[in-house]
Structure formats: C-alpha cells, structure tokens
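*Asks:* The sequence and its predicted three-dimensional model are supplied below.
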Amino acid sequence: MSTEAAPKGHEHHHDRIGPRRMLGFPGFRRLLLSRFAAQWGDGLFQAGLAGAVLFNPEREADPLTIAAGFAALLLPYSVVGPFAGALLDRWDRRRVLVAANLLRGLMILVTAVCVIGGGSGTVLFTLALVVVGISRFVGSGLSASLPHVVPVRNLVEANAIATTLGAVIAVIGAGCAVGVRAVLGDDDTGSGLTTAVAVVGSVVAAVVAGRFPRNALGPDAVDEPAQTLVAVARGLFDGGRVAVRTPTVLAGFVALLAHRAVFGVLLLLTVLLIRFEFDAGMAGLGQVAGLFGLGVLVAGMTTARIVAAVGRRRTMGAGMVVGAAAVLALGLPMTMWTTLAAAFAVSFVGQVVKLCVDAAVQRDIGDESRGRVFALYDTLFNVTQVVSLALAALVVAPDGGSPGLVVAAAVVYLLGLGGFALASRGHL
C-alpha cells in the first residue's frame, strides 16, 4: 500500500480535504492524467465510430442496427471481464496499464483503416468490441489502483474527482470528434480519419502510466492459484462471491443495475429521436452529450457533500426517486429541450449512484479481490445496458416515439429503489 494511505483505524471515516489538497498527492495526479488521456481517446473513438455508423450518409441505420452498434461499444467487458479481474489482481497493474493502452492504440488504427475501406457489419463491430474491451480493462485497472495513491478515508472525494472529470473529458473527446469530422467530412474517409485521432489518447495514457514505479499500483498480495488459466476461470465467480458477501457493495450493485437498464432504453430512444424526429444529426447528439457531461460534472461537485450531510443510503435512495420522476416528467413530452434536460438529470443521478458504489467497492473490498469485483461490476452493468437496449429495439417505434418505454424505464428505477432498500437495510 502507498505510504499515503490512511491508517487502518480511519478506513471508514470520510474526511473531505478539497480538490487542491487532493491533487497534492503526486500518485493521484499521475493516475488522473493517465485516466484523462485514456478517456479523451475513448470519447473521440466512440463518437467517431457512432458518426460512421449512425450519421453517415453512406450507411443506413434502423433501430436494430443502432442497437448492434451500441452493443459493440458496450459488450466487450462482458466477454473479457472474468479474465481482467483475475489478471488485475495477479499482475503488476502499472505494466498492465502500459501494455493495454499501447494495444488499444494499435487496434484503434486498425479500426480506422476498416472504416476508411468501407468495412461494416461483423468486421467493424468486432474491432469495436476489441478496442472498447481493452478500454474497459484499463478503466478497471485505474479504479483498482486508486487506493494506492490516496488515503482510504478520502476515496469518495477521489472518486468524485477522477470519475467525474474523466467522464467530462470523455465528453470533450466526443466533442472533438464532432469538430474533426466537420473538417474532414462525414463520409467513410472522414469518419475513419476522425476515429484514428483517438490513438493520441492511448499513447499519452501509456506514457504517463509508465512513470509509476514498479508495483506502485498493486496488488499488494496475490490470492490466486499458481496456474493462470485456473485463476482466469475463477475470476468472475470469486468477484461475485465477494460482492454478495459485502452488503454495502451488493446494495449498490442493485441500484446501479436498475440505472443501467433505464439508461439503455433512454439511449436508444434519444438517438432515434435525434436522427428521425428532431432531424438534429451529429450536432444534436453533441448537445445531448454536452448536457450529459454537465450532469456528471455537477454530480461530482456535489456528491461528497451530500453523502457527508445525509449518508450514502439516503443519497442513493433519493437519487433513484429523482431519476424516476425526471424520466416521466422530461421523457414523455419528447421535445428537443426536454430530451436535453432528461440527459442532464439522468446523468446526474447515475453519476451520484456510481460514485457511491465505487467508494463502497474500494473501501469495503480487500485489495486482493478488488480487481475481480470491479471487473464483475463492468460485466454486469454493460450486459444489463445492452440487454435493455436490445429489448427496447424490438418494440420501439422507428422514429423513437414510444411513451410506453419511457414509463417502463421509470418503473425500473422504482423497482431498483425497492431492491436497494432491502439490500442496504442496516448496512449503509
């Protein structure tokens, strides 16, 4: 453990010290810069690919095609999650971050060439699966490393800074993709060249991660079988077992699963409305992304204060109620301005819940298992989002005008609230 970590007796005490003092930890600054570079590249890559598939005049897009495209961006960790968890708890995380970022950069370039060549369908989606799968792996490695660079008592605040600003940086990356695409063109060549620019983020992230000393990011102890394949096979099961036995983490998982299911439905509706009902194109998608980023930013600025004032259980419960109300009030009118407001509200709620869950995993799960739990975390939530998106694609109106799906999304929030209340009783 880093020498900056808090004494054991203070592990469950949250002591807010402010962003300036938090940035005084050199390891945290370095980890933050690596995260920013990686997430900027992620945002640019995903927006560039979305433009190539969803808003490209040379390609057609219906609800099922859109769902397939999002599945390619969201499913990767469902495949590699069990592997990632075991490896992050077995290998030097610094070396993993360097190698994974460099490999991602290479695959981004391959994907860009495929787009320029007019590739589509299975080949393009498979490449997207690989790139985003590596991105998820990097993200879990960064999260599992965080307790090694800040005091444990400050994890809520560190998460608020790291994940919130990281998400905002990803939105900025997406905005850069919109700008670059406007210059280079919206055809296959322009979309491919735009996607290729994302390689810069991967290279910078690898260089910054490489500046950490060896073993500085853990794991401190290895609780793995001698055979790597056995460890990989056990990863998902072990992560699930540890999470279920930790009530604070289990309750958080229930709440976040509900949010991800809602988000999957709303994501499909929003893209369809922007393209076919509002006819707003990539510019409209950029506006939604901007309001989404603003919601994440506001959540990052306020979550630590809210938790300190009313506790995590009340914070998360209130967030679910606000989410359900916002979905109904802002989702049903189906106008451009209410859609933008809904993007802000839902992103705010989701980020508040995520920050609380991240802190629970980092604080209440041992370092020898933390990587596996974070891998399970991403696996479950991405599967949930893709399944909800795919089911919605089967029944949604071609132009996105489906009020029944909006109501169903609000009901899912309330069901998640009930499950969270039961799982968290007496533990948060």
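*Replies:* Looks like it came in fine. The model shown is predicted, which means the values in this text are computed figures rather than measured ones.
*Asks:* going forward, measure contacts and count neighbours with C-alpha atoms only.
*Replies:* OK.
*Asks:* and Asp223, what is it in contact with?
*Replies:* Going by C-alpha atoms under 8 Å, 6 or more residues apart in numbering, Asp223 touches Asp89, Arg90, Glu368, Ser369.
*Asks:* Point out the ones among those that are inside strands.
*Replies:* Judged by DSSP state E, strands contain none of the contacts of Asp223.
*Asks:* Can you tell me, leaving aside adjacent residues, what's nearest to Ala221?
*Replies:* Nearest residue to Ala221, sequence neighbours excluded (C-alpha to C-alpha, 6 or more residues apart in numbering): Glu368, at 5.7 Å.
*Asks:* ok, now which ones touch Leu332?
*Replies:* Counting by C-alpha under 8 Å, 6+ apart, the residues that Leu332 touches are Pro403, Val406.
*Asks:* Same check on Val383?
*Replies:* With C-alpha under 8 Å, 6+ apart, Val383 has these contacts: Leu74, Leu75, Ser78.
*Asks:* Put this next to the first one:
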Amino acid sequence: MRFATQWGDGMFQAALGGAVLFNPERQADPLAVAAGLAVLLLPYSLIGPFAGALIDRWDRRRVLVGANLVRAALVVVVAAVVLYGGAGAALYLPALAVAGVNRFVLAALSVALPHVVPREHLVEANTFAVTAGAAMAAVGGATSIGLRELVGTGDAGSGAVTLMAIAGSLLAAVLAAGFRRGTLGPDRSDGHRSTVSSVLHGFADGARATIATPSVAASFLALGTHRLAFGVSTLLSLLLFRYAFTDAGPLRAGMAGLGEAIVLAAAGLATAALLTPWMVHRWGRPRTVRVSLVVATVAQLAVATLLSLPAVMVAAFVLGLTGQIVKLCADAAVQGEIGDEVLGRVFALYDIVFNVGYVLAVAAAALLSPTDGTAPWLLACAALLYVLGFLGHDLQLRRARGLGAMSVKPPGRIGDR
C-alpha cells in the first residue's frame, strides 16, 4: 500500500515539476521553482495538526481508502489544468489539494505501522517500509521523466503523465480496503470529548509530547536541520541542471540529468535500508545520527567547493543515504517512544519539521541565488546547518541524561546540583 501510494506521489511530483521547470512552453526562475516546491509540500504541514488529530480518532483503514480515492480524483483535475496550459492559482490550488489529501495517507501509514509489527522490530520494519517507499517515489519520478520523453515535454505530454499518477492512489485504496475495520488502530482515543476539540488541541498536544521526550526532540532537531540544508541543495541543483550544467560523459544536464540524480538518490535510500539497522544495533541511534550528519557536512562542503555536475551526482547519493538514515532513526524514535493515543499528532509536528523547514530553505535560496544556481556560498551555509544539527542533537541528549540522573536520586536530593 505504501509502495503504491509513494510511486504515485513520485509520478505526480515529477510530472508537475517537469510541467513547471522543464517545459519548453514555460519559463521558470528561482521563485517559480520555489513556488512549485512549496505547493507540493506546504499542505503537509498546514493540514498536519488536523490530520494527526483525526487519525487518532478515526478508523485508519477508512482514512486510507477514502483519502486515496479523493486524491485520485484531484489528480485528474490537476492533469486537466496542465493539459490546457493553466498556470498560477489555477494550477497550484488543485495541486495543493492533492498534496494536502496525501498528508492523511502518509500519516495514517506511519502511525499504523506499530499495529502490524512488534515494537522490538520497529527499526527494521520502518527501515524497509520507509526506505522502500521513498525508493518507490524515486522510481515513480523516474517513470514520469521517462514517459515525458515518450509522450512529449509540452503541456499535452505533461498533462498525460500527470494523469497516469492516479494508478498509485487507486491501487493503494484497493489494498487498504483489504484490512479489517479497526486492525490499524487507533486502540483508544485521547481525552477530548469531541473530534473538534481534538483537532484544535492537536498541534499543542504533539509539541508537548515531543518536548517531554528528549530523544525524540533530538531526532527532530537533526532531521529539521537536514531538511533545511537539503532544501537549499535541491533548489540550487534544479537551477544548475536547468541552466548551468552541460553533459559530462555519461552524466547529463537538463531533465535527463535530473533523472540520473533521482536514480542516485534512490540508490542512497536503498543503501540506507541496509546500513541503518546494522549501525543502530552496533552504535545506537544517537551515534548513528551524528555520524550521518558529519558525512553529510563533508559531502555538502565538497559540492560547494567543486560546483560541478559529477560532484552534484555524488552528493545526490550521499545526501540521500545520510538524510534517510537520520529520518529512519527519527521515525523509530517517534514510533517506539510516543504513546499511541498521541502518535498521530506527534507525526503532524514531525511533518512540520520535515516540510516547512524544507520549504523555508527553498524560498530563502530562491531569493538569494542567481538564476542559474551558481551560489557556492549558499551550499557552504547548508553544510553549516548540518553542524548546527549535530550540536542541537547533542544538547538534547545531554538533557535526556540529566533527566535520567535526576530520576534515580533519592526524593530529598532531587534539587541538589
């Protein structure tokens, strides 16, 4: 079900991105690229607190069936707008709706996982599900790029490829319908008497639960700084592929080169699936996260120094690998250490960290970058963000150790220093 959903999501995002950025019938500057990425990701965070509260109260099987069907219908609308050359609000509003509905699907899949996998195997199960799902999104994106070469890169071709993305949503709805009612949770509801009350308190509840669990807060900080850095890299890479790079041997510029970068990023995700369980069992989650942040820092500095097509391709693999390791560790921390009654709302906060930070970084890079993306100093700033993530992660773990030390002291000495 996750694979079908994320394949369709990758198809849709790549088709929409191609229609905006690599369509010869349209011109795209950095701000237009940033707007397109914001449309794809902001709804996750705007709707997140509400979706999180609702999937803590509604049968998650029904959420998965209904949301996938609604998403398929909205994709048809977006495809029609692209086909007829729509732009601006006419294109972005239905695309926002697609991304918003997809928020329900991905959140329900994440919080349902502990209901089908024993908690002691959450790291392995989450590694497989999330990494393979992300790889399927990359495959969907590559499929979209390949189909554009066959059916055309103009509005008609972009509209046809966008329409094909409904296949993933329809298949996911069919698979979700195969579960029995209540199988995927929630096991119990929160203390709010009404759904409206639960929705209104959703974000605050998720934030309180996260702050109260330092290991989860540490994971959020590491993931958030990665997404900020990755947002800067994404915007600049898209511009470089579009305007600055030329073919270098087997490496391609333009949309074909972007497809190659997606394949390399997918290879990084697949490698993360193999490495993460081994690293976590050998080193523990905290050290695994910090090693990943250090490697990402080095890769980012290399791109800033070289600013070449081969360097960007290597970074696509390395950042895909390290970013996915950090995400898998964060997923496991949330799923294993947060109670089921508030799990959906914590994942709503997770989505805000994951997506709003990315969109803000993309927007900042769009404002500061030249049109062709040649801004090595911005890439160096992205490396600095990874360093800040390392320091923030370490600070939260020190807080966790401090709380642990206080909890074992005799009652009369809790206030002692």
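*Replies:* Structure received. Bear in mind that the values here come from a model prediction, so they are computed numbers and not experimental data.
*Asks:* thinking again about what came up before, export the contacts of Val383 of the first structure to a markdown table and tack on distance to Ala343 of the first structure, secondary structure and neighbour count?
*Replies:* Shown next, in a markdown table, are these (distance: C-alpha to C-alpha, whole Å; DSSP: H, G, I helix; E, B strand; the rest coil; neighbours: other C-alpha atoms under 10 Å):
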| residue | distance to Ala343 of the first structure | secondary structure | neighbour count |
| --- | --- | --- | --- |
| Leu74 | 19 | helix | 23 |
| Leu75 | 22 | coil | 27 |
| Ser78 | 25 | helix | 20 |
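*Asks:* what's the closest of the residues you listed to Gly201 of the first structure?
*Replies:* Ranked by distance to Gly201 of the first structure (C-alpha to C-alpha), the contacts of Val383 of the first structure are led by Leu74 at 19.4 Å.
*Asks:* Would you confirm that that closest one contacts Thr384?
*Replies:* No - Leu74 of the first structure is beyond contact range of Thr384, at 9.8 Å (criterion: C-alpha atoms under 8 Å).
*Asks:* number of nearby residues for the residue mapped onto Val131 of the first structure from the second structure?
*Replies:* By TM-score structural alignment, Val131 of the first structure lines up with Val98 in the second structure. Applying other C-alpha atoms under 10 Å, we find 27 residues neighbouring Val98 of the second structure.
*Asks:* repeat for Gly139 of the first structure
*Replies:* Around Gly139 of the first structure there are 20 residues (other C-alpha under 10 Å).
*Asks:* ok, then the element right after whichever strand or helix holds it?
*Replies:* Using DSSP states H and E, Gly139 of the first structure sits within helix 121-145. Counting by DSSP H and E, the next helix or strand C-terminal to helix 121-145 of the first structure is helix 155-184.
*Asks:* can you list the contacts of Val383 of the first structure in JSON lines and add distance to Ala61 of the first structure?
*Replies:* Listed next are the contacts of Val383 of the first structure as JSON lines, based on distance: C-alpha to C-alpha, whole Å:
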{"residue": "Leu74", "distance to Ala61 of the first structure": "18"}
{"residue": "Leu75", "distance to Ala61 of the first structure": "20"}
{"residue": "Ser78", "distance to Ala61 of the first structure": "25"}
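*Asks:* For these, which pairs are in contact in the second structure too?
*Replies:* Using both residues aligned by TM-score structural alignment, their matches' C-alpha atoms under 8 Å, the second structure keeps these contacts from the contacts of Val383 of the first structure: Leu74, Leu75, Ser78.
*Asks:* which residue lines up with the last one in the second structure?
*Replies:* In the second structure, Ser78 of the first structure lines up with Ser45, judged by TM-score structural alignment.
*Asks:* The counterpart of Pro118 of the second structure in the first structure: neighbouring residues, count only.
*Replies:* Applying TM-score structural alignment, one finds that Pro118 of the second structure aligns to Pro151 in the first structure. For Pro151 of the first structure, the count of nearby residues is 23 (other C-alpha under 10 Å).
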